[in-house]
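Asks: quick one, structure for this:
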Amino acid sequence: MHAAALTSPARLWSADEVLARPGPVPAAPGVYGWHFTKAPSPDLPAGRLLYVGIAPRHMANRTSAQNLRTRVRYHFRGNAEGSTLRLTLGCLLGLELRRVGSGKRMTFGKDGEAELSQWMAEHARVCWVEHPEPWALESDLITSLDLPLNLDQNRHNGFHARLTEIRAQARQRARELPIGV
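Replies: I've put the predicted structure just below:
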């Protein structure tokens, strides 16, 4: 049931809709799925689910304070340091990853993040399913669906090695460049 709600949702939401106030995304725990009208890589299909995420994230000794609303909104307007989806998309789109601040954080810089936000506004669409313990669904979804943009728990995916390499190369280049803004 949850997989179908993400792979064939009744509705997909755009950045403008999600970022409007009041927005449609509930402040509740759950799983969200990202579809793209244009694929971020020629090696990937457009028009279907390519990535799932959860909110809140459940760790061994705590649960994050995130919910569907805060997490989905962050993916649309945050930065690569706080969003693995944004990091992946920016790397696939060829944006330059840079060390920022003290040099420990990596983002695409002000201009790159703005370019990525614009690309997502044009091509990314999201759906979600509320669930009290989304971490209980995450492994099953990643195992049973073809989600090429998910890396965690997804070594079986045919795009995993390529995406891992693309992200590693972007991080290596960023380490070689001076700290940006």
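Asks: C-alpha only now, for contacts and for neighbours.
Replies: OK.
Asks: quick check: longest helix in the chain by residues?
Replies: For the chain, the helix that runs over the most residues, judged by DSSP state H, is helix 160-176.
Asks: now do the buried residues in that one.
Replies: 160, 163, 166-167, 170-171, 174-175 (16 or more other C-alpha atoms under 10 Å).
Asks: report the contact partners of the residue nearest the centre of the chain.
Replies: The chain has residue 85 as the residue nearest its centroid, 2.3 Å off, counting by C-alpha atoms, centre = their mean. Residues near residue 85 by C-alpha atoms under 8 Å, 6 or more residues apart in numbering: 51, 75, 149.
Asks: could you also give me the structure for this second sequence? I'd like to compare it with the first:
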Amino acid sequence: MANNLYDNFDTLLHPQRLIPAREVLADRSLIPDERGVYGRWFNCGLPGVPLDGTLRGGEHHLLYVGIAPRAPSKAGSESASTLQRRICRNHLGNRIASSTLRRSLAWLLKAPLQFQISWNAAGKAIMSREDEDRLTGWMAVHAAMSFVRAEEPWQIETKLITEGPKLPLNIRDSAHPFRQRLLTLRSGKASSTDL
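Replies: The predicted structure is shown next:
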């Protein structure tokens, strides 16, 4: 990866301080209500997830980057999502159907945390509210985040996934070898013990 990419996104890739998920759950104002790119860091191994080539910050490894809002549609409609809404509503408080990262974590942790994952009528993976709360609790202990403000975050996200550090939990635009195994796991055709 080019050094200037690291320099441009230093607060995202090499933050002085990671913000623990438990702190965000207690005070959502720690995350700006603005557009940007966020990194999700984890302080424990996830079943089968390779850590080679990932960035490390203390005990945490950067495993995923995301954006808020998504790129405008071809018709020109834009999302009103912000970093705060995306992280606090979708990742730390909603259901697995509303967050790619949350869904991946649920499937990876299905066996060790004994999650019951099923499919709704629309074909989306779902869990009970109790399991969703346990996933949020797990994230409160093991997840942290970094972010960088950006007016057009979708341009940065693609560059980070294709040219940046290894990000084994990203799926779109990813050429990471773990991508296909994660997709298979999320399809319900394999278990995390098969990884």
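Asks: what's the TM-score here?
Replies: The TM-score (TM-score structural alignment, normalised by the length of structure 1) is 0.85; 169 aligned residues with a C-alpha RMSD of 2.0 Å.
Asks: identify, by residue count, the longest strand of structure 2.
Replies: Criterion DSSP state E: the longest strand present in structure 2 is strand 60-68.
Asks: which residue packs closest to the equivalent of residue 68 of structure 2 over in structure 1, ignoring adjacent ones?
Replies: If you follow residue 68 of structure 2 across to structure 1 using TM-score structural alignment, you land on residue 55. Nearest residue to residue 55 of structure 1, sequence neighbours excluded (C-alpha to C-alpha, 6 or more residues apart in numbering): residue 67, at 4.9 Å.
Asks: count of residues packed around the aligned residue in structure 2 for that neighbour?
Replies: Superposed on structure 2 with TM-score structural alignment, residue 67 of structure 1 falls opposite residue 82. Using other C-alpha atoms under 10 Å, residue 82 of structure 2 has 21 neighbouring residues.
Asks: which part of structure 2 matches stretch 8-16 of structure 1?
Replies: Stretch 8-16 of structure 1 maps onto residues 14-22 of structure 2, going by TM-score structural alignment.
Asks: chain center to that stretch, what's the gap?
Replies: Put simply, stretch 14-22 of structure 2 sits 14 Å off its chain's centre (C-alpha atoms, centre = their mean, to the nearest Å).
Asks: first-to-last residue distance for that stretch?
Replies: Start and end residues of stretch 14-22 of structure 2 are separated by 20 Å (C-alpha to C-alpha, to the nearest Å).
Asks: re earlier: residues contacting the residue nearest to residue 55 of structure 1?
Replies: Residues in contact with residue 67 of structure 1 (C-alpha under 8 Å, 6+ apart) are 26-30, 55-56.
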